[in-house]
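*Asks:* Below: sequence and its predicted model.
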Amino acid sequence: MLIGYSRVSKILQKEDLQHDALALAGCEKIFTDKISGTVFERPALTKVKEILRKGDTLVVWRLDRLGRSLKDLIEWMNYLESEGIALKSLQENIDTSTATGRLIFHIFASMAEFERNLIKERTVAGLSAARARGRVGGRPKKMNQEKRKLTVRLYNEKQHSVDEICQMMGISKPTLYSYVKAFEG
């Protein structure tokens, strides 16, 4: 059985385009969520997962309707494969019921993983090079050393409340406590 799933991000968006494409593809049932893909709970997608059976095909208009990240899509693909369910994406022309479709999906997934690893390696190398040149990462301090000492002295004198000190110095409580901790250690 072909089961369609569509998702529209905004309440004002119409699902007609996706619905029509899924119906034209032969979907016997179509479920729609009117919710952002970033929202974890998607009622229609949960219902789809409940009714899918071995031999069925989950049909989506585009892969991004199913998952917002490659990680989500791979998790879905792994779940579907383990249950004997195929995935078909109309816009990307991917059909995992065929060997070629599974290969294409896994190539996309491998390339994305490769890209993530390259980004990670470049980030680590860049940070190492910056440290070797004496650069320390992180946001610059809001106050110079003298103002931080004054802030800690005001705190230790206990003449003012923490809120008063933070307001006077224009800092947050966590920042105040980090200054106090830095001068204690």
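*Replies:* Looks like it came in fine. Computed from a predicted structure; not experimentally measured.

*Asks:* Going by C-alpha atoms from here, please, whenever you check contacts or count neighbours.
*Replies:* OK.

*Asks:* Where do the helices of the protein begin and end?
*Replies:* Applying DSSP state H to the chain gives helices spanning 16-24, 43-51, 63-66, 70-83, 99-132, 145-157, 162-169, 173-184.

*Asks:* out of those, nearest to D33?
*Replies:* Checking the helices of the chain against D33 by C-alpha to C-alpha gives helix 43-51 as the closest, at 5.5 Å.

*Asks:* tell me the angle of that closest one relative to helix 70-83?
*Replies:* 20 degrees (axes from the mean of the first three to the mean of the last three C-alpha atoms, to 10 degrees).

*Asks:* Give the other helices and strands that helix 43-51 contacts.
*Replies:* Contact here means 3 or more C-alpha pairs under 8 Å, 6 or more residues apart in numbering; DSSP states H and E; on that basis helix 43-51 packs against strand 2-8, strand 29-34.

*Asks:* Please work out which of those is packed deepest.
*Replies:* The highest mean neighbour count among the helices and strands packed on helix 43-51, using mean count of other C-alpha atoms under 10 Å, belongs to strand 2-8: a mean of 24.

*Asks:* mind giving me TSV with the helices of the chain and columns for distance to I30 and mean neighbour count?
*Replies:* Shown next, in TSV, are these (distance: least, C-alpha to C-alpha, whole Å; neighbours: other C-alpha atoms under 10 Å):
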stretch	distance to I30	mean neighbour count
helix 16-24	7	16
helix 43-51	9	14
helix 63-66	13	19
helix 70-83	17	15
helix 99-132	22	13
helix 145-157	61	15
helix 162-169	56	15
helix 173-184	50	14
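
*Asks:* this is the other structure I want to compare:
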Amino acid sequence: MLIGYMRVSKADGSQTVDLQRDALLAVGVEVGRLYEDLASGRHDARPGLAACLKALQPGNTLVVWKLDRLGRDLKHLVTTVDDLRTRGVGFRVLTGAGAQIDTTTANGRLFFGVFAAFAEFERELIAERTRAGLAAARARGRKGGRPRKMDRATLKAAQALLANTDETAQAIAKRFGIGTVTLYTYLNGDGSLKEAGARLMEAGEKGQQ
């Protein structure tokens, strides 16, 4: 049995699931087995996904239009699909990056294994960059007290943690010895740069030229 999941990022009517719905119906998902959310993938609650995952039974296959419709980030995506595998549930992506993923086939499972390996590699790179950022911050006297201002190395390391881990902003600020208010002066909660952060990054890049 095929079960489909759809998601758009905005609930204000500016986006619709029509394209995703048509694609899922075209591969055999029945109307009554479609679940949807009108929410961003990263922060908003997704009751449609929760209901979808609960409804899946061994032998079923979860089908999504594109890979980014399912996971908040790479780590969440790999964890979710691996959990489906242990439950005996298949996973299939119809188009876009990851369209080769179909864990009901040998080739699809192989591709997902490579995909998961890249996810692990990315996590290791993030950890390495974070360690380098901490070392750079300590070298600038940031250990054991709050810096008077954010520097570029700390900003990049904090940005990587916010964007790619579940660590809270408060914990990240404490890790770097800065205030949460200072952190939010430069970064949004999803790790994207605010105006002050963009100016600091730009100034650092110009200084390296």
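*Replies:* Good, I have the coordinates. Values in this document were obtained by computation on a predicted structure and should not be read as measured data.

*Asks:* returning to what we had before: okay, the helices of structure 1 in TSV with distance to T32 of structure 1 next?
*Replies:* Listed next are those as TSV, based on distance: least, C-alpha to C-alpha, whole Å:
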stretch	distance to T32 of structure 1
helix 16-24	8
helix 43-51	6
helix 63-66	10
helix 70-83	17
helix 99-132	24
helix 145-157	55
helix 162-169	49
helix 173-184	44
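
*Asks:* Report the separation between T16 of structure 2 and P147 of structure 2.
*Replies:* In this view, T16 of structure 2 and P147 of structure 2 are 46 Å apart by C-alpha to C-alpha, to the nearest Å.

*Asks:* Tell me which of the helices of structure 1 approaches F31 of structure 1 most closely.
*Replies:* Nearest of the helices of structure 1 to F31 of structure 1, taken as C-alpha to C-alpha: helix 43-51 at 5.6 Å.

*Asks:* Direction-wise, compare that closest one with strand 2-8 and give the angle.
*Replies:* Orientation of helix 43-51 of structure 1 against strand 2-8 (the same axes, to 10 degrees) gives an angle of 160 degrees.

*Asks:* A136 of structure 2 touches A153, doesn't it?
*Replies:* Yes - taking contacts as C-alpha atoms under 8 Å, A136 of structure 2 lies within contact range of A153: 6.4 Å.

*Asks:* For the counterpart of G90 of structure 2 in structure 1, which residues are in contact?
*Replies:* When structure 1 is aligned by TM-score structural alignment, the residue opposite G90 of structure 2 is A86. A86 of structure 1 is in contact with 55-58, 80, 95-97, counting by C-alpha atoms under 8 Å, 6 or more residues apart in numbering.

*Asks:* Okay, the residue nearest the centre of structure 1 and K149 of structure 1: tell me how far apart.
*Replies:* In structure 1, the C-alpha nearest the mean C-alpha coordinate belongs to S69, at 6.0 Å (C-alpha atoms, centre = their mean). S69 of structure 1 sits at a distance of 46 Å from K149 of structure 1 (criterion: C-alpha to C-alpha).

*Asks:* same deal with F108 of structure 1?
*Replies:* According to C-alpha to C-alpha, F108 of structure 1 and K149 of structure 1 sit 54 Å apart.

*Asks:* again, but for P140 of structure 1
*Replies:* Taken as C-alpha to C-alpha, the spacing of P140 of structure 1 relative to K149 of structure 1 amounts to 17 Å.
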